[in-house]
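1. make a model of this:
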Amino acid sequence: MAAGKCGTQTCSKNTPCCVSGYCNNDAMYCMPMNCEPENSYSTSSCWNTAHCVKDSVQFSSSSSFAQIADYNGDPSTAAFVSQFQPSNAKLNNGELQLQLVKQSDGTGFGATVINTRAIQYGTVTTVMRSGCLSGGVVSSFIIRNNNVGDEIDFEFVGADKSTVQSNYYWHNQLDYTKMVKSPQVSDTTTNFHTYQIQWTPDQIVWSVNGNAFRTVKRSDTWDSSVNAYKYPDSEAYISYSIWDGGSGAEGTSSWAGGAINWGAGSFLASVKSIDIDCYYKGNDTTYVPPNGSSSSSSSSGDDDQSGDKSDDKSDKSDNSEEGSQSGDDDSSDDSANGSTTNGEDSDSADADSEGLSSVDEQSGDESSGGRSTSKEKSSESSGAGSVIASFGAVFTALIGAYLF
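-> Below you'll find the model as predicted:
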């Protein structure tokens, strides 16, 4: 018996999963971050959420990534999946590569890949290189719950190749004045750097190459007007993306660096590795395979992490600034925290976000590879490469490519 209407239709047993008024049986529709259980064939049609397990993903492994059309719902077969078809993401030369390509209308279509397990608190460390060779190109590394609207992010813009921007959001309340840039590093488009988000119930710490540059404490986010801490605390998904910000609304385009110069080169964001250290112990997860199959499988992993991880040490060397991943960094985050900046009090935050906070809220429906090109769009964050928030635009354009 159907749980509810999926738009104007009722999903069938053969196409049980509902997303934005459409029914199907593949990963695009049935993955838990996309699927709408209350509107699907039954409330159990959507695949179960696979929870965080301690993992070290090298993108030289075939089990590190799958195209979404090939993903069967078992997280042990792919750590990350593409979010769209056609896909501009692939494994190549030991890297996960996300490409932004020019479309016939002159705008860019990018790529988004998402972790197949959800995380609630932990330390996430990645070695990557941005694809922002021109103004207008945006790359990102984020942790986001699209349904709730909580997000923690790193974002790169082509207008500035020597820093990365950090921000966080609570319940889709987008406040760009809280953005804080990292200290300068060597060119983020030609060199691999190590980026880390350390997320606990009490604080968030952003680090680059083992050096913490920003700390936000939960205790500082209290808002008496809503009687709540405006602090990201919901289970969320790690993702990477590259997208065209230059063709977006005026505020977005200005922030991203204006229109893209398509002659600047190949816009390719590259990821070598990601280490995921869960705050809570991971759980075995039974998944629901597509096509109404009654078979099931479980994936498991042991995570010995528990308690406060604020004393964790970075496991990457500063040598990664020049593309090297060898060596250990023995400096603890505690010592680095002595020089971190609370985002709300940073002078650089005010300067770097100038012009963004005064932009009017808009609801543009443009998209570029799963990314809204409207920096002011209230239904998603500037860094969220989510399916749901942009389905209205992207789904219409791509429905022929992946519905049948």
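2. C-alpha only now, for contacts and for neighbours.
-> OK.
3. scan the chain for its longest strand.
-> When the chain is parsed with DSSP state E, its longest strand is strand 267-278.
4. remind me what that one packs against, helices and strands.
-> strand 55-58, strand 95-102, strand 122-129 (3 or more Cα pairs under 8 Å, 6 or more residues apart in numbering; DSSP states H and E).
5. need those strands in JSON lines (columns: distance to Val137 and mean neighbour count).
-> Formatted as JSON lines, these follow (distance: least, Cα to Cα, whole Å; neighbours: other Cα atoms under 10 Å):
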{"stretch": "strand 55-58", "distance to Val137": "26", "mean neighbour count": "18"}
{"stretch": "strand 95-102", "distance to Val137": "8", "mean neighbour count": "23"}
{"stretch": "strand 122-129", "distance to Val137": "13", "mean neighbour count": "24"}
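6. any chance of these in CSV, with distance to Gly263 too?
-> Listed next are the helices and strands packed on strand 267-278 as CSV, based on distance: least, Cα to Cα, whole Å:
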stretch, distance to Gly263
strand 55-58, 31
strand 95-102, 11
strand 122-129, 20
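7. burial measure for Trp262, as a count.
-> 16 (other Cα atoms under 10 Å).
8. check contacts around it.
-> Contacts for Trp262 (Cα atoms under 8 Å, 6 or more residues apart in numbering) come out as 102, 134.
9. here is a second sequence; please produce its structure as well for comparison:
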Amino acid sequence: MTSRSFVKEKVFLLFSFLLAASAGNFNQDFDITWGDGRAKILGNGQLLTLSLDKTSGSGFKSRSQYLFGKIDMQIKLVPGNSAGTVTAYYLSSLGSAHDEIDFEFLGNLSGQPYILHTNVFTQGKGNREQQFYLWFDPTKDFHTYSILWNPQSIIFSVDRTPIREFKNLESRGIPFPKDQPMWIFSSLWNADDWATRGGLVKTDWSQAPFTASYRNFNAQACIWSSGSSSCSSNSSGNSWMRESLDTTGQQKIKWAQKNYMIYNYCTDSKRFPQGFPPECSLA
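-> The predicted structure is shown next:
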């Protein structure tokens, strides 16, 4: 082996190690919180699975709390007839005045599309749902679901394509989640009273157990511990803290919403007969 080849091999091995390290480890980053053995961490912490049967679902929670971050998770959803099931992946604080940033995947009959449900809660108030179909089958392979949460906005992305932005409009009197640190949660559970066609289609338990899989968790984030943040006050090393949608990102959101959005609370006049929430006209 030449010295040049040796150096290249060393660089490649170092690069591979850094990639592996950045993906996170479920044994280190999360605790299984419920399910009585239905949630499993496999492959030396590189894979996590949640399952649901007629007795119980399952879930996990991050060990760290975060106050702002850029968080990725690759998820492969329940295949086949997943009607009645919900796979929830979200950030949340606790209490009646909690903040929350939601991805929820609503199962459906075989061959029908999943519904991706998004919501933002501030100080205990939600009712900000937007729903989408996806432009791929989310049960065939892993796809990356991302939340960018910084002082300017919350951006939901799927495979690096932004689909929704919730801006900080506090200057206009609209609350924004910025003071409560949040944990990462995920769960797989039965919601056949509402999840599929408003509860008309029930869970087919002959298909159980239902399983969703997770890998490649990555958090560039400010960890909150003992009342303080791991990020410095100037956050000079955290470019995501100042990240916003550029022209390309804005075009991608318009593409996703034009072609795949199936519900937007800001256009549901029956739900808001007294007028839409103020962010609908200011965003």
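10. any idea which of the helices and strands packed on strand 267-278 of the first structure gets closest to Asp303 of the first structure?
-> strand 55-58 (8.6 Å; Cα to Cα).
11. buried ones in the longest strand of the first structure?
-> Using 16 or more other Cα atoms under 10 Å as the test for burial, strand 267-278 of the first structure gives 267-278.
12. repeat that for stretch 177-188 of the second structure.
-> 177-178, 180-188.
13. who's in contact with that stretch?
-> 50-52, 57-68, 85-94, 98-100, 121-123, 151, 212, 224.
14. go again using 7 Å as the cut-off
-> 50-52, 57-62, 64-67, 86-93, 99, 122, 151, 224 (Cα atoms under 7 Å, 6 or more residues apart in numbering).
15. try stretch 83-103 of the second structure
-> Here stretch 83-103 of the second structure makes contact (Cα under 7 Å, 6+ apart) with 104-109, 116-124, 177, 180-192, 195-196, 201-203.
16. of those residues, buried ones?
-> Going by neighbour count (16+ other Cα under 10 Å), the contacts of stretch 83-103 of the second structure have 104-109, 116-123, 177, 180-192, 195-196, 201-203 buried.
17. okay, and which of the residues you listed map to helices?
-> Judged by DSSP state H, helices contain none of those.
18. just the ones in strands from those, please.
-> Short answer: these in strands (DSSP E) are 104-106, 116-121, 183-190.
19. list the contacts of His117 of the second structure.
-> 103-105, 129-132.
20. could you dump those to JSON lines with distance to Asp159 of the second structure?
-> Converted to JSON lines, the contacts of His117 of the second structure look like this (distance: Cα to Cα, whole Å):
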{"residue": "Phe103", "distance to Asp159 of the second structure": "14"}
{"residue": "Glu104", "distance to Asp159 of the second structure": "16"}
{"residue": "Phe105", "distance to Asp159 of the second structure": "15"}
{"residue": "Glu129", "distance to Asp159 of the second structure": "20"}
{"residue": "Gln130", "distance to Asp159 of the second structure": "18"}
{"residue": "Gln131", "distance to Asp159 of the second structure": "17"}
{"residue": "Phe132", "distance to Asp159 of the second structure": "14"}
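21. so how do I select the buried members of these in PyMOL?
-> To isolate the buried subset of these in PyMOL, counting by 16+ other Cα under 10 Å, use the following:
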select buried, resi 103+104+105+130+131+132
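22. same check for the contacts of His117 of the second structure, but in the first structure.
-> Compared against the first structure with both residues aligned by TM-score structural alignment, their matches' Cα atoms under 7 Å, the contacts of His117 of the second structure retain 103-105, 129-132.
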